[in-house]
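1. Structure for this input, please:
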Amino acid sequence: MKNFNELLEHELQDLYSAETQITEALPMMIQRVSNDQLRQAFETHLKETEEQIRRLEQACEMLGCEPEGETCLGMQGLLEEAENLISDIEDDKLLDAALIGAAQKVEHYEIAGYGTVRTLAQLAGKQDIAQLLEQTLQEEKSTDEKLTRIATDTVNQMAKQTM
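-> A predicted model of the protein is given here:
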């Protein structure tokens, strides 16, 4: 990378890679959870993620770059951890709690990523791109809060029974 705009392009592509990886992983997580509220949250987030991908495509178009081009290794690692949980945990209640934790790690990673790229876009004077990223950032924060409520209200208490 040679300049600020190339950094912004790189970071948008990295987010695009992260989001496309999530759309591939969420159906498996949806299939494996036993808690209906958690399943619904994952299904809702899958739909949101598809819209977030469209926003990233729009942002890249505004910047004059292709959305593809990077592989988000951080997301790749987080999703591999989630896959390992699915194969390593047999108890449904325990798996639900573990998958909420894995999903929140993903959300926190995305929150950091979107906050960073939004700030880069603002500094580059790309307010239209910054607004798209801010919308997604707020959705990611909302998803994280929803997962926290599901975990504390029911799922973690159910998993605790496996002690």
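2. Only C-alpha atoms from now on, for both contacts and neighbour counts.
-> Noted.
3. mind listing the helices for this structure?
-> When secondary structure is read from DSSP state H, the chain shows helices at 4-32, 36-63, 73-88, 92-123, 127-150, 156-160.
4. Switch those over to JSON lines; also include mean neighbour count.
-> Converted to JSON lines, these look like this (neighbours: other C-alpha atoms under 10 Å):
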{"stretch": "helix 4-32", "mean neighbour count": "19"}
{"stretch": "helix 36-63", "mean neighbour count": "17"}
{"stretch": "helix 73-88", "mean neighbour count": "15"}
{"stretch": "helix 92-123", "mean neighbour count": "19"}
{"stretch": "helix 127-150", "mean neighbour count": "18"}
{"stretch": "helix 156-160", "mean neighbour count": "16"}
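5. Show the contacting residues for residue 119.
-> Neighbouring residues of residue 119 by C-alpha atoms under 8 Å, 6 or more residues apart in numbering: residue 130.
6. redo that, cut-off 10 Å
-> Shown in contact with residue 119 (C-alpha atoms under 10 Å, 6 or more residues apart in numbering): 8, 125-127, 130, 133-134.
7. and if you look at residue 100?
-> Shown in contact with residue 100 (C-alpha under 10 Å, 6+ apart): 29, 33, 38, 42, 82, 106, 144, 147-148, 150-151, 155-156.
8. and which of the residues you listed is nearest residue 121?
-> Lowest distance from residue 121 to the contacts of residue 100 (C-alpha to C-alpha) belongs to residue 106, with 22.2 Å.
9. this one next, for a side-by-side:
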Amino acid sequence: METKNSSTKKSTTRKTTKTPTRSTSKTPAKKDAAKGLSDLFEDSLKDIYWAEKALSKALPKMEKNATDPKLKKAIADHLEETKEHVKRLEDCFKALKKKAQAKKCDAMQGLLDEGKSILEETKPGAVRDAGIIAASQKVEHYEIATYGTLAAYAKILKEKDCLKLLLSTLDEEKNCNNLLTKIADTNLNSKAIND
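-> The predicted structure is shown next:
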């Protein structure tokens, strides 16, 4: 009996120690995939460059459709900042000795489309203004995340000129977001209840 148990154990051991066969086929890398942090940094710069240029075209429409004077002013001021953000990104490309190129940013396109829908689905007044603020803050949060990440990359890559430019823009994006919150909180959202 002991011999049978020993052989049973051995065969059980053999079965459990088999290694699974591995697939040798590899998924080919995407043709334009980033090969390192430097490539990812440059690719992300192209993305936000497109986003800022698209935003500079969308902001005048938002301003035109807003009714609250503080909101209209905030949008107009941010349009001027956005133009500066585009220039800073161009300066960043120059610092990297690269041509400034834009690559379509699907995230920003989606956010801008959402903002456009708000304008189409609301009538002028406090509700539309509240919607404009909501859409604008989504854009700001996306930009804050992007510039924060780009600044972290620039720091690791020792791209000091880019880091300085990106941090300046990051501060302005945060300030804009805070201003929009203040405008919404100081009466505008309350007006939207009864609008």
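10. and of the contacts of residue 119 of the first structure, the nearest to residue 49 of the first structure?
-> Proximity of the contacts of residue 119 of the first structure to residue 49 of the first structure (C-alpha to C-alpha) peaks at residue 133, which lies at 12.5 Å.
11. wait, doesn't that closest one sit right on residue 121?
-> Yes. Here residue 133 of the first structure lies in contact with residue 121, judged by C-alpha atoms under 10 Å, at a distance of 8.8 Å.
12. Return every residue with contacts to both of the two.
-> With C-alpha under 10 Å, 6+ apart, residue 133 of the first structure and residue 121 have common neighbours 12, 59, 127.
13. To which residue of the second structure is the first one aligned?
-> With TM-score structural alignment as the matching criterion, the partner of residue 12 of the first structure in the second structure is residue 45.
14. residue contacts, the aligned partner of residue 91 of the second structure in the first structure?
-> When the first structure is aligned by TM-score structural alignment, residue 91 of the second structure is paired with residue 58. The contact partners of residue 58 of the first structure, by C-alpha under 10 Å, 6+ apart, come to 52, 64-67, 129, 132.
15. any idea how far residue 102 of the first structure is from the aligned residue in the first structure for residue 117 of the second structure?
-> The alignment partner of residue 117 of the second structure in the first structure, by TM-score structural alignment, is residue 84. Noted for residue 84 of the first structure: a distance of 10 Å to residue 102 of the first structure, by C-alpha to C-alpha, to the nearest Å.
16. between those two, what contacts are shared?
-> Shared contacts of residue 84 of the first structure and residue 102, counting by C-alpha under 10 Å, 6+ apart, come down to residue 78.
17. related to what we said a few turns ago, export the contacts of residue 100 of the first structure as JSON lines, with columns for distance to residue 95 of the first structure.
-> Formatted as JSON lines, these follow (distance: C-alpha to C-alpha, whole Å):
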{"residue": "29", "distance to residue 95 of the first structure": "10"}
{"residue": "33", "distance to residue 95 of the first structure": "7"}
{"residue": "38", "distance to residue 95 of the first structure": "11"}
{"residue": "42", "distance to residue 95 of the first structure": "14"}
{"residue": "82", "distance to residue 95 of the first structure": "10"}
{"residue": "106", "distance to residue 95 of the first structure": "16"}
{"residue": "144", "distance to residue 95 of the first structure": "18"}
{"residue": "147", "distance to residue 95 of the first structure": "14"}
{"residue": "148", "distance to residue 95 of the first structure": "16"}
{"residue": "150", "distance to residue 95 of the first structure": "14"}
{"residue": "151", "distance to residue 95 of the first structure": "12"}
{"residue": "155", "distance to residue 95 of the first structure": "10"}
{"residue": "156", "distance to residue 95 of the first structure": "10"}
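18. just those now: which is nearest residue 116 of the first structure?
-> For those, the nearest to residue 116 of the first structure is residue 106 (15.4 Å; C-alpha to C-alpha).
19. Go ahead and confirm that closest one touches residue 80.
-> No. Judged on C-alpha under 10 Å, residue 106 of the first structure makes no contact with residue 80 at a distance of 11.2 Å.
20. Overlap in contacts, the two.
-> residue 74.
21. so who does the spatially most central residue of the second structure touch?
-> Geometric centre of the second structure, nearest residue: residue 142, 3.6 Å, by C-alpha atoms, centre = their mean. By C-alpha under 10 Å, 6+ apart, the contact list for residue 142 of the second structure reads 48, 107-108, 111, 136, 148, 173.
22. out of those residues, who's nearest residue 193 of the second structure?
-> residue 136 (19.7 Å).
23. so how far is residue 160 of the second structure from the equivalent of residue 3 of the first structure over in the second structure?
-> By TM-score structural alignment, residue 3 of the first structure lines up with residue 36 in the second structure. Computed as C-alpha to C-alpha, the residue 36 of the second structure to residue 160 of the second structure distance reads 19 Å.
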